[in-house]
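>>> for reference, the sequence and a predicted model appear below.
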Amino acid sequence: MREVLVRDGLYDGSPHGSPDSPLTQEAGQSWRIAPHPFLLSTSQVAFFHSLGQHLLAFYQALNRLYLESARGAEPAWVAAYLDQGKPDSLVSYSRMKRFRDLLPGVIRPDIIPTEDAPSGNGMVITELDSVPGGIGVTGALARAYSDFDIVGGPDGMVQGFARMLRHHLGERTGCVAIVVSDEAQDYRPEMAWVAARLQKEGIEAYCVHPREVRFTEETLLLARDGSDRPVSLVYRFFELFDLKNIPKSELIMYSAKKERTVVTPPFKPALEEKLAFALLHHPVLAPFWRRELGEATFDLLAGLMPRTWILDPRPVPPAAVIPDLRIGGRAVADWRDLAEASQRDRRYVVKPSGFSELAWGSRGVSVGHDLPQSEWAAALDAALASFPTTPSILQEFHKGRQFELSYFDERAGAVVPMSGRVRLSPYYFVIGERAELAGVLATLCPLDKKVIHGMRDAIMVPCAVAAQQ
């Protein structure tokens, strides 16, 4: 397995933890390799298959809520929160009528099996990502572990991606440009792997730097094999907060506006904010969510998505409290009351909502009960102070359940056990009105890590269906 991943350029072949390795802990090209996948029961696999439609419904409803708020049919503060800190030009662009119904083509929730989940299935969704890394790594791992009953199948990730692209392409001819920015350069090897596999699926796809895209009045072009290839679809693998640093981004946006090129995910920052969870739980918006989602989907998502609040520093009126937030059984009317909470009462996470370089991975995350009180208070103050440009959220912390997997220790030359907590990341590709499960990546981090994410010390494996007894 290791040799296959090294050959594909997706795994750092230097000794594990080598100080000479140029890869950082966030780079995602070095991890602990296990001899077996992470096993899911048939009922868990069925849950993951069904979850995609509920999440697609959530994105559809969130998109509708934002647009109706912007035109005054729903509370104006909804759009104000989702637009906070964004350039006016990007907000105006995202609201154009031609983009009104566009949604992301990929949905990846980060799911933690927990000890204290409020949902009946023992899991919580800590966040949603519509520009996720890991597509290529999960696809390559699925192929490497193909002797097992891999969720989605050994080629599910590539085939799901291909179906999504074909849906967006429709009758258009031309190539697909997977545009990877400098800020996302750590993911370039895996997206190049994806592009190569898409070619084998019959889709002319290239992984490119933004500088490689050329603009004409008629279309975008890529120079390939001595000729110019028209670009029919851009897969946007860059974050919207980074637009000012991305060469040709304004030309890509212009081409999409003129409907000469399809771009997915769309330039809609309102759909990429973690504060959407706070909107789902806001009691004033409950009638909207119940109407748009239906009772079953609303109840399911409200149980899966932890209670979340937007850290807005504006004073709460004297007769009001922050909805459903309590410390030691007492209602809270001032965020700064949280700074004085005991360790037991501050089992919360603070993190940027989005539109920031700190809003992905473990960067910018503060876990309340894991910090000294002074550092927790400072994290709250910093989050409140950053509200004008980068809103942050407060989210309930749920402790992950403990699992045990084995991995190959390269230094010891042996397979050794490891206890840890796992993040399950299912990948859904949106094809029309369907969100199809293509694979699930499991990331098991050591027990001393409070935030679960890709790192050198983590085991990363695909999920497979456990054999029935």
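The structure has been received and is ready for your questions.

>>> C-alpha from now on. contacts and neighbour counts both.
Noted.

>>> give the contact list for Gly139.
Pro154, Asp155, Gly156, Met157, Val158, Gly439 (CA atoms under 8 Å, 6 or more residues apart in numbering).

>>> what strand or helix carries the spatially closest residue to Asp8 that is not a sequence neighbour?
Among residues not flanking Asp8 along the chain, Trp193 sits closest, at 7.1 Å (CA to CA, 6 or more residues apart in numbering). Following DSSP states H and E, one finds Trp193 within helix 188-200.

>>> would you mind listing the buried residues in that helix?
Arg188, Pro189, Glu190, Met191, Ala192, Trp193, Val194, Ala195, Ala196, Arg197, Leu198 (16 or more other CA atoms under 10 Å).

>>> below is an additional structure, to be compared with the one above:
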Amino acid sequence: MLTVSQIEAAYPPQGLFPRSAERTEDLLDADAPSTGYRHFPWLLSPAPLELEKPLIRQLQGLGHILAKFQDACHELYHRSAAGETHPWIAKMLDAGKPDWLVAAQRSRRLRQTAPRIIRPDLMLTDGGFAITELDSVPGGQGITAWLSALYAGDGYSILGGATGMIDGFRAAHPGGAHFLISEESSDYLPETNLFAAMLGDGYTVGRAETADAAALQGKTVYRFFELFDTDNIPPSRDLIDHAAQGRLSLSPPPIQHLEEKAWLALFHMPGLQSTWKTLLRGSHYDRLREIIPHGWLLDPAPLPEQAALPWLNLHSWMEVARLSQKERRLVLKISGFDPTSWGGRGVHIGHDMPSPEWQAAIERALADYPEKLWIMQEFHPGRIIEHWHYRQDEGDPRASLMPGRVRLCPYYYRHADGNTVLGGCLATIVPADKKKIHGMRDAILVPCTPA
């Protein structure tokens, strides 16, 4: 078991966080107390999180299923854009996006392109997993790679292996890659520098705002900036246009519709079930039905008098807004293409907020349609587990068990040969009374190991 002194002694010279400021709300909760550690703004643990072998097997097989789901979404979007089926889907997903970005994602080159990294957010529940998001521009690769190597070096069998993150990224980006970090994502610069150093020759880091698209022709560019932020990144349009023309390779590809959480709601829409069954293998469809919570798109269009919102069995969103606090075990979240769509900032948990605020959030979501999409999902409570952590008490680090809920973030890499491989998995364990799970000062961050 690792000690605090061993973990702090292994802290990389490149650092993991900005020295001038602590991580943003994506990692930290400003209201939480300081951990007291010299380097780390999270709770340290002597051991990785143990997962039962059936869960390990499910995680190892999930990447392929999610890759096929993304392929199905991409195919459905393009068929919709061509008017072949459900033309309202592409129209809805494209609303509020710049015309040039829509044209780029509809290009022949990008139609044949798939994301090379798949990073779902999985809530660990009593029944297994619940997917809350498919992160298209994931952070945490450097931290997960470093933690995996650290705990593997102490003798633990780490999910993905000691170098799984490194091997996976290299296989998905053979020949090297140039990471471009935007100011919006600058808190991830230190860990990206570390990750590039771990990857070795051919993997470099630069700033997105000063990139030269012409100088990057023929190269693979890792896009560490969100597509909603392109107005603040002068070279972004040139980079995306070059990618659409095949002059360089952008990873993740600049395909905005794949960065929308709306697909999680569209997957459960009754009128699309026959389409999904056509696009997906039966076993993949069934597994996705098990792990994607029921979801709905918030559309202000009135329903016919005899109709109801599926599963909710209510006639209007205003009826949903008037549900009692106990009845609204629901989560409202913005779909994408907005600064609040990452880091848990655009998430509203129905039973954890006063009725006026819940109603106001629904009214705002309806008013935003169609320029900004919002989805609602069934709330799946996380399973309560206990895990060891060190808390600094008067300078004496002591290990104790903390009851908590777990978010699992597995990193899947699509190799050039089409295989999807699990590189590693970061577990975020927050105190049991927390409803939202994201990085925070009172969270434990560890890799995973078979029980």
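Perfect, I can see it now. Bear in mind the structure is a predicted one, so any value in this text is a computation, not a measurement.

>>> what's the TM-score here?
The TM-score (TM-score structural alignment, normalised by the length of the second structure) is 0.91; 429 aligned residues with a CA RMSD of 1.8 Å.

>>> just to revisit the earlier point, can I get the contacts of Gly139 of the first structure in CSV with distance to Arg98 of the first structure, secondary structure and neighbour count?
Formatted as CSV, those follow (distance: CA to CA, whole Å; DSSP: H, G, I helix; E, B strand; the rest coil; neighbours: other CA atoms under 10 Å):
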residue, distance to Arg98 of the first structure, secondary structure, neighbour count
Pro154, 37, coil, 24
Asp155, 34, coil, 19
Gly156, 31, helix, 21
Met157, 29, helix, 27
Val158, 29, helix, 25
Gly439, 32, strand, 30
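
>>> what is the burial count for Leu332 of the second structure?
24 (other CA atoms under 10 Å).

>>> contacts only, for it.
By CA under 8 Å, 6+ apart, the neighbours of Leu332 of the second structure are Val347, His348, Ile349, Gly350, Ala361, Ile362, Trp374, Ile375, Met376, Gln377.

>>> next one: Arg414 of the second structure
Pro115, Arg116, Ile117, Ile118, Gly168, Ala171, Ala172, Thr420, Val421.

>>> what about the first structure, which of the residues you listed hold up?
Comparing the contacts of Arg414 of the second structure with the first structure on both residues aligned by TM-score structural alignment, their matches' CA atoms under 8 Å, the contacts found in both are Pro115, Arg116, Ile117, Ile118, Ala172, Thr420, Val421.

>>> next step: the residues you listed restricted to helices.
Ala172 (DSSP state H).

>>> what's the closest of the kept ones among the contacts of Arg414 of the second structure to Glu305 of the second structure?
Ile118 (41.1 Å; CA to CA).

>>> just give the closest residue to that closest one, not the sequence neighbours.
Tyr412 (5.0 Å).

>>> and the one you found, what pairs with it in the first structure?
In the first structure, the residue matched to Tyr412 of the second structure (TM-score structural alignment) is Tyr428.

>>> any buried residues in the stretch of helix or strand that match belongs to, and which?
Assigned by DSSP H and E, Tyr428 of the first structure belongs to strand 414-431. Within strand 414-431 of the first structure, the residues that count as buried by 16+ other CA under 10 Å are 418, 420-431.

>>> what's the answer for stretch 148-167 of the first structure, then?
Counting neighbours by 16+ other CA under 10 Å, the buried set in stretch 148-167 of the first structure is 148-166.
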